[in-house]
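Engineer: no sequence on this one, just coordinates:
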């Protein structure tokens, strides 16, 4: 009787090992070549493109390989991987080029692709874990400064686009009818005008990303420190925390006050240097010598 028990146990164990040997290894991996565009320029019709990647070991079975992808973890789209079929007992790198098109409706809407690897063999269906492909937000590469102006009534804003291959459309509103948009080519610059003493709001894809106080100085005057201090929102590090990049272009240190929510962060930034602030994911106001002059809006992307 004991021998039969042991034999049954061995048979069950071997069956279990055989089952696990036929289970493929499925890994979703980081995407590459992630980019984002608006079509046409200045519209809210956006797209995200990426090459999504994975790895499969068929463990001596015949496997069909695909990716599921979409704006959420419900996915809703499927594409065959390259290669679409694998076998044998060694690892395959698989990938697929995908694009998601959608309408951007709010500043909190994520611009990303959710995706996971899917493998099917005669024993069942197996999934890799969910990954996200997130483009660098375009507003990180739009730089706006307020130079001096010798006009009695009008100030200037210089706008530069450091995107390597994409023209961007920036809308602006300084009040009193001074509204419009400019298309800035890759590595190009444009200039707009606004009434002195106003705050100009800048938008990309219908979303506010920066507000800047005009520079009311004449060019013959000594430049104020705040005219060479800039701040941009660079990305989220948690669902409620954001990184703001601060740059001081002056040849001397500058004392800043950064207001985020109800908390003020005093900070001295060294001459010709860059610093980073981690703060709540909301508007951050920057002031020098008690004068607020720049308001940076967090985008919803990393």
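Structural biologist: The structure has been received and is ready for your questions. Fair warning: this is a prediction, and the values are worked out from it, not measured in the lab.

Engineer: Only C-alpha atoms from now on, for both contacts and neighbour counts.
Structural biologist: OK.

Engineer: which secondary structure elements does the host helix or strand of residue 259 contact?
Structural biologist: For residue 259, the host element (DSSP states H and E) is strand 254-260. If you count contacts as 3 or more CA pairs under 8 Å, 6 or more residues apart in numbering; DSSP states H and E, strand 254-260 packs onto strand 263-269, strand 284-288.

Engineer: which residues sit against the first one?
Structural biologist: Contacts to strand 263-269, defined as CA atoms under 8 Å, 6 or more residues apart in numbering, come from residues 248, 253, 254, 255, 256, 257, 258, 259, 275.

Engineer: Could you identify the most distant pair in these?
Structural biologist: Across those, no pair lies farther apart than 253 and 259, at 19.2 Å, counting by CA to CA.

Engineer: of those two, who's got more company?
Structural biologist: residue 259 (18 against 15; other CA atoms under 10 Å).

Engineer: The more buried one reaches residue 284, doesn't it?
Structural biologist: Yes. Judged on CA atoms under 8 Å, residue 259 makes contact with residue 284 at a distance of 5.6 Å.

Engineer: rewinding a little: from the helices and strands packed on strand 254-260, pick the one with the highest average neighbour count.
Structural biologist: strand 284-288 (a mean of 21; mean count of other CA atoms under 10 Å).

Engineer: ok, and here's another one to check against it:
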């Protein structure tokens, strides 16, 4: 790599995304000699980046937490603001950037000095977020701890509450965090149950790394997002909803993937959408987002829920006369997942 500045940025990026890099592997990644690598590491240290080095045959490099923030053209107030903003985004306040926010937050926390971490934690502890739309919330500290364990290939231990309320202690080899809808999922190999599992992070408490390293296993299919969607689809649910949508498969898949639904083509202009759900609110929102005509195949309860919802909106628009309070209470009640 001829451009020294570009090479150093690449080196810094690699050090920030892996706990420990053997010297030979790092030099190969940068396409330089180990002697050049040592000079580049020295330059990073001169700039304030705390890079530890181990000598010998098994020697390597590791970026450590420093006494001060490295010169990222940020002052302390800006660093705190960025960490708080990333935690807010990781909580789902801005759709579509949750996973990126967790990765960025992991890097920022890694190099942030303790005095700034305390300020960020204090602000989090004494701030009450206004969660829009309900649904489970996830502590960004837990997300960060899990993301670091995934990155560092370290076993993770936590308490987990299943759907039926059964509480167990789990020891896992974490693979990936997946954001789907308003929920976060951890894909991991369960050490004691000898198999791949999907865990909802909002049902997980006390997550902490054991410090024991492991070699990543090959996930069936190789796609963590698809693995979570398949797990949700196969999970027993109160409602198995099937709908024919008058829209191309590609248009429906972009929206259906948000809830883990499956889509198959009927013809060029329509497709069949299947969803497993414990409540009917999210399927209704999904269908509204599709902006296409559709027909409910099953179940009858979902048709009734749609009919009641449509009548409620029609009354609000003035197309139907207002109904008494008693009639409103007879409408199907949405159930939380």
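Structural biologist: Received the coordinates, thanks. Everything numeric here is computed off the predicted structure, so don't read it as measured data.

Engineer: Next, the TM-score between them, please.
Structural biologist: Superposed pair, TM-score by TM-score structural alignment, normalised by the length of structure 1: 0.26. Supporting alignment: 134 aligned residues with a CA RMSD of 6.5 Å.

Engineer: ok, which stretches of structure 1 are helices?
Structural biologist: With DSSP state H as the criterion, structure 1 has helices at 2-21.

Engineer: brain fart, the stretch 101-250 of structure 2
Structural biologist: Taking DSSP state H, counting those that start in this stretch, the helices of the stretch 101-250 of structure 2 run over residues 114-125, 140-152, 224-234, 249-256.

Engineer: so the second one versus helix 114-125, what angle?
Structural biologist: Think helix 140-152 of structure 2. Orientation note: helix 140-152 of structure 2 sits at an angle of 130 degrees relative to helix 114-125 (axes from the mean of the first three to the mean of the last three CA atoms, to 10 degrees).

Engineer: same question, the last one
Structural biologist: Following the same axes, to 10 degrees, one obtains 90 degrees for the angle between helix 249-256 of structure 2 and helix 114-125.

Engineer: which other helices and strands contact helix 249-256 of structure 2?
Structural biologist: With contacts taken as 3+ CA pairs under 8 Å, 6+ apart, helix 249-256 of structure 2 sits against strand 262-267, strand 270-277, helix 281-290.

Engineer: Which positions in the second one come out as buried?
Structural biologist: Pointing back at strand 270-277 of structure 2 there. The neighbour-count check on strand 270-277 of structure 2 (16 or more other CA atoms under 10 Å) flags 270, 271, 272, 273, 274, 275, 276, 277 as buried.

Engineer: Who are the packing partners of it?
Structural biologist: helix 224-234, strand 239-245, helix 249-256, strand 262-267.

Engineer: again, 7 Å this time
Structural biologist: Here strand 270-277 of structure 2 is seen to pack against strand 239-245, strand 262-267 when contacts are counted using 3 or more CA pairs under 7 Å, 6 or more residues apart in numbering; DSSP states H and E.

Engineer: May I see the helices and strands packed on helix 249-256 of structure 2 arranged in JSON lines, with distance to residue 89 of structure 2 as well?
Structural biologist: Below are these laid out as JSON lines (distance: least, CA to CA, whole Å):
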{"stretch": "strand 262-267", "distance to residue 89 of structure 2": "28"}
{"stretch": "strand 270-277", "distance to residue 89 of structure 2": "26"}
{"stretch": "helix 281-290", "distance to residue 89 of structure 2": "21"}
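
Engineer: out of these, nearest to residue 225 of structure 2?
Structural biologist: When these are compared by CA to CA, strand 262-267 sits nearest residue 225 of structure 2, at 13.2 Å.

Engineer: Contacts for the closest one next, please.
Structural biologist: The contact list for strand 262-267 of structure 2 (CA atoms under 7 Å, 6 or more residues apart in numbering) reads 249, 253, 256, 271, 272, 273, 274, 275.

Engineer: redo that, cut-off 8 Å
Structural biologist: 233, 248, 249, 252, 253, 256, 271, 272, 273, 274, 275.
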